[in-house]
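Starting from these lines, generate the structure:
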Amino acid sequence: MRQVLQGVTAVVVLLPAGLCAAEYTFTGTAMVDGTPTYTESHTLRGECGERFRPRQHEVVYRSTTEDTVIGTKSLAYEESPLRPSFDFRQPPFDERMQLTNRGDTDARIDWQTPAGETETFEVGINDDVVIDAGFVHFIQANWQSLNSGRNVDFRFMGPTRGEHYAFVAEPTDSDAIDAHLTVRIRPSGMILRWLVDPITLGFDQQGRLTDYLGLTNIRQSDDNNYVAHIRYGTSRPPCPLI
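Okay, the predicted model is just below:
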């Protein structure tokens, strides 16, 4: 569980307006049934003011057994840190998912499925909605409430369903995660709670993601995704996250 890639870099460039253009990278290892199965290499670019503001996020997923790229994701936070547009590809399954945040009022989803079909959705969104990796910035934005033991409600986008659903983030304890703050994300509705298992996240005192435990977005087969414990290296952002 402790086999984590630790490579971290940070770059800061001064901007005329007094802000800084910033970049940092971090990596993680996905453990499936105790075995390292794939790695994630993350590069975030954004701006430093009082806090880090993400603008772009690139992820490369690589199999540890075959040393091949099994996925790539590009995210753009032009409209909101909580609701990025993204382009997610999984070449082994000929799958591509594109979500475009249009003015932070609606999202268009274009999905090329592993079965070779194409599905398109248009979904209305608002400030309550969180999309994809925006959940990390959602936790950071609600840091004080969660550290005080309070739950936070939100709606999470299910892009393969073309809909967003009521969820809750709640502080919790976990035997598998040793972190300053451990948060469980689960559906609020009774029916969906029977169908969707919760995801558990760990964060350190600086608001950095240390652990992800649960169903991932990486396919194990046409019908199933990996369930993994992903442990992330202790990256050093160029400015505060919380």
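
Could you use CA atoms for every contact and neighbour count after this?
Will do.

Now do the helices in the chain.
With DSSP state H as the criterion, the chain has helices at 134-141, 143-147, 190-195.

Surely residue 107 is in contact with residue 126?
No. With contact taken as Cα atoms under 8 Å, residue 107 and residue 126 are classed as non-touching, separated by 10.1 Å.

Of the two, which one has the most company?
residue 107 (24 against 11; other Cα atoms under 10 Å).

and that one, what is it in contact with?
99, 100, 101, 122, 123, 124, 125 (Cα atoms under 8 Å, 6 or more residues apart in numbering).

now those: which count as buried?
The neighbour count (16 or more other Cα atoms under 10 Å) marks 99, 100, 101, 125 as buried among those.

so how far is residue 200 from the residue nearest to the spatial centre of the chain?
When Cα atoms, centre = their mean is applied to the chain, the residue found nearest the centroid is residue 133 (2.7 Å). Going from residue 133 to residue 200 by Cα to Cα, to the nearest Å gives 14 Å.

Over to residue 171?
Counting by Cα to Cα, the separation of residue 171 from residue 200 is 10 Å.

intersection of neighbour lists for these two?
Common neighbours of residue 171 and residue 200, counting by Cα under 8 Å, 6+ apart, are 182, 183, 184.

List the residues that contact the spatially closest residue to the first one that is not a sequence neighbour.
Beyond its immediate neighbours in the sequence, the residue positioned closest to residue 182 (Cα to Cα, 6 or more residues apart in numbering) is residue 202, lying 4.5 Å away. Contacts here follow Cα under 8 Å, 6+ apart; on that basis residue 202 touches 177, 178, 179, 180, 181, 182, 183, 209, 210, 211, 212.

For residue 72, state which of those residues is nearest.
Closest approach between the contacts of residue 202 and residue 72, by Cα to Cα: residue 212, at 18.2 Å.

My guess is the closest one contacts residue 203. True?
No. Residue 212 is beyond contact range of residue 203, at 9.5 Å (criterion: Cα under 8 Å).

Go ahead and confirm residue 46 touches residue 52.
Yes. With contact defined as Cα under 8 Å, residue 46 reaches residue 52; the gap is 6.9 Å.

Next one: residue 190 from residue 212, what distance?
Remark: distance between residue 190 and residue 212 (Cα to Cα) = 24 Å.

Now show me the structure for the sequence below, then we'll compare the two:
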Amino acid sequence: MRSVSLLLLVGLLAVDANGMNAVGSAYSVEDGELRYREIHRCSSEGDRCTVEYENPEGELFARKVVDYQDSLQAPSLEMRDLRHGETLTVAGGNEAGVVIDAGFDHYVRLRWEQLVSGETVRFAFLVVGRQQPLDMVASKAAAESCAQGRMCFRVALDNWLLSRLVAPIWLEYDAQSRRLLQFRGVSNIRDAQGRSQQVRIDYRYPESSPEGSTS
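Down below sits the predicted model:
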């Protein structure tokens, strides 16, 4: 069951790729300590993004490259863990309707009106390390559980039994700009001992010009 929960979260750490730069600070849910930072840089067209992962000391330990040229909701990607010399890849645009990794953030905006109106959205989600997609379900959170000016969503496995054993993902978006502001759940980044970790990731969007290239 632990492996299912880890694979479930790999692709949901994504931000707006419309030529925007962003920084995500991941804090431990248990003790509130900073665990790592994500630095997102996208091309001016938003069709290619690089995410660099740094430890609290500012040292780079992982890098992910996401290519949206063939599909916004099903990009291709390469994830490198520099600590262990491990590289994982996923080919994009493999099947109509499947959501891949960071493409989930685009998928939320594509389905925004449905979600905001209270509809439950079901989709197939392919993550690094799996050959077959997972059946997922996303829904709008109760208004009283979401801060003013934000739109909150709950994402879980679309399986009655597994959804009770694996904690859902909590996402908070700015209600106007539709940018991801906060993620809560199991991180796709393991700690230095190789253990999974529950994190809260706060995203901010520095007002700076996007880089023309992320290679």
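
just to revisit the earlier point, can you list the contacts of residue 107 of structure 1 in TSV and add distance to residue 63 of structure 1?
Listed next are those as TSV, based on distance: Cα to Cα, whole Å:
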residue	distance to residue 63 of structure 1
99	25
100	28
101	30
122	33
123	33
124	35
125	34
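
On the three-state scheme, residue 4 of structure 2 is what?
Assigned with DSSP: H, G, I helix; E, B strand; the rest coil, residue 4 of structure 2 falls in the helix class.

Please say which position in structure 1 it maps to.
The criterion is TM-score structural alignment: under it, residue 4 of structure 2 has no aligned partner in structure 1.

same thing with residue 115 of structure 2?
Residue pairing (TM-score structural alignment): residue 115 of structure 2 is matched to residue 146 of structure 1.

In contact with its match, which residues are there?
Residue 146 of structure 1 sits next to 139, 152, 170, 171, 183 when contact means Cα under 8 Å, 6+ apart.

burial count for the last one?
Burial of residue 183 of structure 1 is recorded as 23 neighbouring residues (other Cα under 10 Å).

show me what contacts it?
Here residue 183 of structure 1 is in contact with 146, 169, 170, 171, 172, 173, 200, 201, 202 (Cα under 8 Å, 6+ apart).

Give the ChimeraX command for selecting the buried subset of those residues.
Entered in ChimeraX, the line below selects the buried ones among these, by 16+ other Cα under 10 Å:
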select :146,169,170,171,172,200,201,202
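
Next, format the contacts of residue 183 of structure 1 as JSON lines and append distance to residue 216 of structure 1.
Shown next, in JSON lines, are those (distance: Cα to Cα, whole Å):
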{"residue": "146", "distance to residue 216 of structure 1": "23"}
{"residue": "169", "distance to residue 216 of structure 1": "17"}
{"residue": "170", "distance to residue 216 of structure 1": "19"}
{"residue": "171", "distance to residue 216 of structure 1": "20"}
{"residue": "172", "distance to residue 216 of structure 1": "20"}
{"residue": "173", "distance to residue 216 of structure 1": "20"}
{"residue": "200", "distance to residue 216 of structure 1": "11"}
{"residue": "201", "distance to residue 216 of structure 1": "12"}
{"residue": "202", "distance to residue 216 of structure 1": "15"}
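
could you measure residue 190 of structure 2 against residue 97 of structure 2, distance?
From residue 190 of structure 2 over to residue 97 of structure 2 the distance is 29 Å, taken as Cα to Cα.

on that earlier part again, narrow the contacts of residue 183 of structure 1 to those in strands?
169, 170, 171, 200, 201, 202 (DSSP state E).

right, and out of those residues, which lies closest to residue 83 of structure 1?
Nearest to residue 83 of structure 1 among those: residue 169, at 16.6 Å, using Cα to Cα.

The closest one -> structure 2?
Using TM-score structural alignment, the equivalent of residue 169 of structure 1 in structure 2 is residue 138.

Would you mind listing the residues in contact with that match?
Residues near residue 138 of structure 2 by Cα under 8 Å, 6+ apart: 115, 120, 121, 122, 153, 154, 155, 156.

Let's see that with 6 Å instead.
Going by Cα atoms under 6 Å, 6 or more residues apart in numbering, residue 138 of structure 2 touches 120, 121, 154, 155.

Could you do residue 39 of structure 2 as well?
Taking Cα under 6 Å, 6+ apart, one finds 23, 51, 52 in contact with residue 39 of structure 2.

The last one - how many residues pack around it?
A count of neighbours around residue 52 of structure 2, defined by other Cα under 10 Å, yields 20.

And for the first one?
Residue 23 of structure 2 has 20 neighbouring residues, counting by other Cα under 10 Å.

Residue 207 is in contact with that one, correct?
No. Using Cα atoms under 6 Å, residue 23 of structure 2 is not in contact with residue 207; the gap is 11.3 Å.

Show me what residue 93 of structure 1 lines up with in structure 2.
Using TM-score structural alignment, residue 93 of structure 1 pairs with residue 84 in structure 2.

what about that match, distance to residue 160 of structure 2?
According to Cα to Cα, residue 84 of structure 2 and residue 160 of structure 2 sit 36 Å apart.

Next: residue 58 of structure 2.
Taking Cα to Cα, one finds residue 58 of structure 2 at 41 Å from residue 160 of structure 2.

go on, residue 187 of structure 2?
For residue 187 of structure 2, the distance to residue 160 of structure 2 (Cα to Cα) stands at 23 Å.

neighbour count winner among those two?
Using other Cα under 10 Å as the criterion, residue 187 of structure 2 and residue 160 rank with residue 187 on top: 25 against 9.

Perfect, that will be all.
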